[in-house]
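Asker: Mind folding the following:
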Amino acid sequence: MNIAVNGRSKTTRTLGWHWLAVSIVGFALVLSGCDKHEEAAAAAPKGVLRIAIGNENTFEYMYADYFAAKFPELEVQIIPTEGIYGPGKKPLQELTKLIDQEKPDLLFTSSFDYEKLASQGKLYDLSALMEKDRFDLDNLLPAAVDYLRIKGQGSIYGLAPKFSSSVLFYNKELFDRYHIPYPTDQMTWADMFRLAQRFPAEGGKGERVYGFHMGYMSSPQDLADYIGQAQGLGMIDAEGKKLLMQTDSWKRIYQLVMDGYRSGVLQWNYMPGKTRYEKEDVEAEDLFSIGRTAMTISNEGQLNALRQRGAAFEWGMVGTPSADPGHTRNPNFYLSPIYSINAQAEHVKSAWEVIKYFNGAEAARIEAKTSNDLPVRKAFAHEMDGHSLEPFYQVKYEETVQGGYNENVPGTFIEKYRSIAKQQVDAMLTGEVTVEQGLQRIQEQGQQALDEAYAAEVK
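Answerer: Here you go, the predicted model:
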């Protein structure tokens, strides 16, 4: 297969593992006769398909073999999107400009890009195409379909074959050792913290067992921000002009977190400026896999970590805590990538055939054999070491959960705000200020920093 990159043709390299992937695809094609409902045999698309994706290597590594087996007569032209990122650049504006100038047919979008591009009329409504080909939405994860519809303001402008979410992992052996009841679904954050506080503070450095630990958090502020996002709270208003930290809701969250860390049952590792994590750093950030914390909140990657580190203890999973019982809010739910068609695409039919295939049963079957990702098609979700993945599939999408990335906020503000917040969080932990006083200072100093960041942009 030839891949043309910005008009320059290049023949893909044939690597050993490529042949394995092609063989798997070919095997699946033989077995896929029963999947004609949605992947029915239209004539294989021919001609050119322009794809906007990170770069040629990304496409070759992730998709080239599938295209070679399933779409051999398509000439793929890669339009690199890696250049939209960089100092001083606003990625969404750069992506929009790239779409207008380069006119790709097929887009691989992030959750944030999908919403914004759809609202700007840059994406093709897939409704008529799905209806015509009777594409099966009923067997997709409802949260994924809800997400795509909500972000598309009622229409679906893309499809995603996999998702990521998080659950509460717990160490059964630690709970049994201390005669503490296991965590359950639909716990509140306060319920989870009370469970964590029942674990005794014993053991020296390198041996201490904690009630709860969540990796890659540089300070208690990160956990407070995570809980706030899970409750749908924003730190800044929709326009990006006003800080919203001095509220009763944020006060309750910070009080809960401060009490937890002061009691010693919660733990975090602070490694300022750390950009490269060695083996020992990763282990320090994943106390759960080495049996030193009773609970953690993590995504599907934790499953691989447990396997790779040879965790010998019994463990389980339940849904993540929420602000109130009965809700299944999850700030870690997202779809990536989302396959979309440019509203001005020249080759809509070919782009749709590609989207239909990668989001269909045949591709899901192949991925289930070769990947540990969570398929949006639940029928192809396999167990992991005897553990059902059902807790990941209990997620529901609620629009209020995702605080979202606000591109309006000046980049220079973020670092300044984190410095202000960390200083006040440290003061809260030591008792130098109360939570209420600390949040008032964060609000006042943070607002001043935000105003100054905007003023600097105008100059």
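Asker: can we go C-alpha only for contacts and neighbour counts from here?
Answerer: Will do.
Asker: In contact with the residue lying farthest from the centre of the chain, which residues are there?
Answerer: Of all residues in the chain, E432 sits farthest from the chain's C-alpha centroid, using Cα atoms, centre = their mean; the distance is 36.4 Å. Contact analysis of E432 by Cα atoms under 8 Å, 6 or more residues apart in numbering lists nothing.
Asker: Second input sequence below; structure requested for side-by-side comparison:
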Amino acid sequence: MNNRKASFRKWTLAAMSAAILIPSLAACTSKSEDDPNNRRTLRIGTMYGSQQDESYFRQQFTDMFELTHDGIDLEIVPAIDYTEQQFEQPNPDQPQPDPVEKVKEIMNGDNPVDVMIIQDPSLLESLIQENLVKQLDTLLKEDKIDTSTFVPAVIDGIKDAGDGSLYALAPTYTPSALFYNKKAFSDAGVEVPTGSLTWDDVFNLARRLKTGTGKDTKFGFALNSWGYSNGYYDLQTYAAPLQLKLFDDNAEQMTVNTPQWEKVWTTITDLYKDHILPSNEDLQVDQPQPTDTTIYNPYQGQPFFNGKVAMVIGSYSMINDLEVYNKNYQKFEGAEALDWDVLPVPTFAENPGVSSYVNLSTLAAINAKAANPDDAWEFVKFMNGEEWGKLRSRSSYEMPTLKEFVKPKEGMSYNIDAFTSVKPFLSQNNFKENLMYQERPNLYLIQQLAQIEYDKVMQGQLTVKEALAEMETKGNDLLQKIKLSPKGEIDTSGIFDDVYGGGGPIKY
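Answerer: Down below sits the predicted model:
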């Protein structure tokens, strides 16, 4: 009897031990024991999207991986599913989804994403600081992946966000360069520079390249291929790497009435006033009127193509336009072939080698809490590997980050290195500001005020110094009103009176 009791106790203890042990073993056991095909799911997070709209994302990022990795199913998980709000009644007072918090939710939840595709590079630094993404340096070393095979400017730019370490990789990027007309330099007797240029170098060159007056004017430089001034927006893009702010971190005090801001405004507005940069009015002078027999010229409104501008900031895709133009220019009345080349996009002496005209939008990072970290790394490697790089090198608007695929377009010759020598500008300050604008939508009234004061300078109503002083006074008043009413109506009496003919309640 005692032996039977002892045996029963041993059996019970063994069963209890097994019951305790089985979950642990299940957690550590390869899925191949449960699934002979070892199928598993890799969850890919995106900032925005929907199930109904994910086919484009899959074509761009995942189809090739899924095709070559039979055992892995890919699930796309948008942080913000815009279909959820599609049928809601518009309510300006309802808080908008915070993209950072939404990204954190899909990275920290019960079923976290394994990989995060970061389309806003300013988010990366925030995720790094909160330890939400995995450092890749050790993984790269273990797999003997040499980062020197990538475009150094891109790798260094990503490292800037991680204090010298890599927390993400990008298979492509969108660079810009300084396109120049060789004939314009020759006609003006100006030697084409070599190497990297500062903004001051480019502006000095532009003054030397400007010739003629009125309808015969040939301008030295344009900030975009269309030549048209986007007003204050152009100034913001140009000045971004200087990290100047309109207001302090608490959005309570304006920070514009400074020598740094004065220099930026004076530099750009003087170039327009001196007709070194073409204004919108300049480009409207003596525009040819189409007739019934006129052949459509898609480049007519782009002054670099018709020889009106000597230098222009253009994205990588502008090469395709130049190729098409030079193959068809004979069809356009009075058109000439363009003899052109490129130099690196100019940067500031205060922050050399960094530009807001170089963009990253396909950063892939591994979630620090990934349930499937091995497959996540396999995906990031594949996305940034040779097979994928070869396919992406065919893009007409993006450049591959793997150096072996960085080549001039077939049949063309130009300074391809101009597109690889400047780092993208990644600033967490931009992301913090975006969050503040989400919390206080009425802060956009400050941007509106900046545009108005900038226009006053361009129209000769105020000097730069006077405009910045007025912007400081009106902006401080506006910030206090926004603090009390971040989303509701605001009485702008005394702020926009001289523009709109009276103040009154305004809500952005």
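Asker: Superposed, how do the two chains score by TM?
Answerer: Laid over one another, the chains give 0.78 as their TM-score (TM-score structural alignment, normalised by the length of the first structure), with 404 aligned residues with a Cα RMSD of 3.1 Å.
Asker: coming back round to it: what separation do you get for the residue farthest from the centre of the first structure and Q443 of the first structure?
Answerer: To Q443 of the first structure, E432 of the first structure is 17 Å away according to Cα to Cα, to the nearest Å.
Asker: Also E207 of the first structure?
Answerer: From E207 of the first structure to Q443 of the first structure the distance is 39 Å (Cα to Cα).
Asker: Compare neighbour counts for the two and give me the winner.
Answerer: Taking other Cα atoms under 10 Å, E207 of the first structure and Q443 do not tie; Q443 has more neighbours (22 against 10).
Asker: And that one, what's its match in the second structure?
Answerer: Matched by TM-score structural alignment, Q443 of the first structure corresponds to E472 in the second structure.
Asker: go on, K172 of the first structure?
Answerer: So, by TM-score structural alignment, K172 of the first structure is matched to K182.
Asker: Same check on E452 of the first structure?
Answerer: That one, E452 of the first structure, aligns with K481 by TM-score structural alignment.
Asker: which residues does that match contact?
Answerer: Applying Cα under 8 Å, 6+ apart, the residues near K481 of the second structure are 490-491.
Asker: and the helix or strand containing it, how far out from the chain's middle?
Answerer: Assigned by DSSP states H and E, K481 of the second structure belongs to helix 464-484. With Cα atoms, centre = their mean, to the nearest Å as the basis, helix 464-484 of the second structure stands 29 Å off its chain's centre.
Asker: Return the residues in contact with K423 of the second structure.
Answerer: 153-154, 156-157, 353-355, 358.
Asker: Which of those residues fall within strands?
Answerer: Among those, the members found in strands (DSSP state E) are 354-355.
Asker: Need the contacts of K423 of the second structure in CSV (columns: distance to G214 of the second structure and neighbour count).
Answerer: CSV is the format used below for the contacts of K423 of the second structure (distance: Cα to Cα, whole Å; neighbours: other Cα atoms under 10 Å):
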residue, distance to G214 of the second structure, neighbour count
A153, 41, 18
V154, 43, 26
D156, 45, 17
G157, 43, 20
G353, 36, 21
V354, 36, 23
S355, 33, 25
V358, 34, 22
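Asker: of the contacts of K423 of the second structure, closest to R207 of the second structure?
Answerer: Taking Cα to Cα as the measure, R207 of the second structure lies nearest S355 of the contacts of K423 of the second structure, at 22.2 Å.
Asker: Cool, thanks, signing off.
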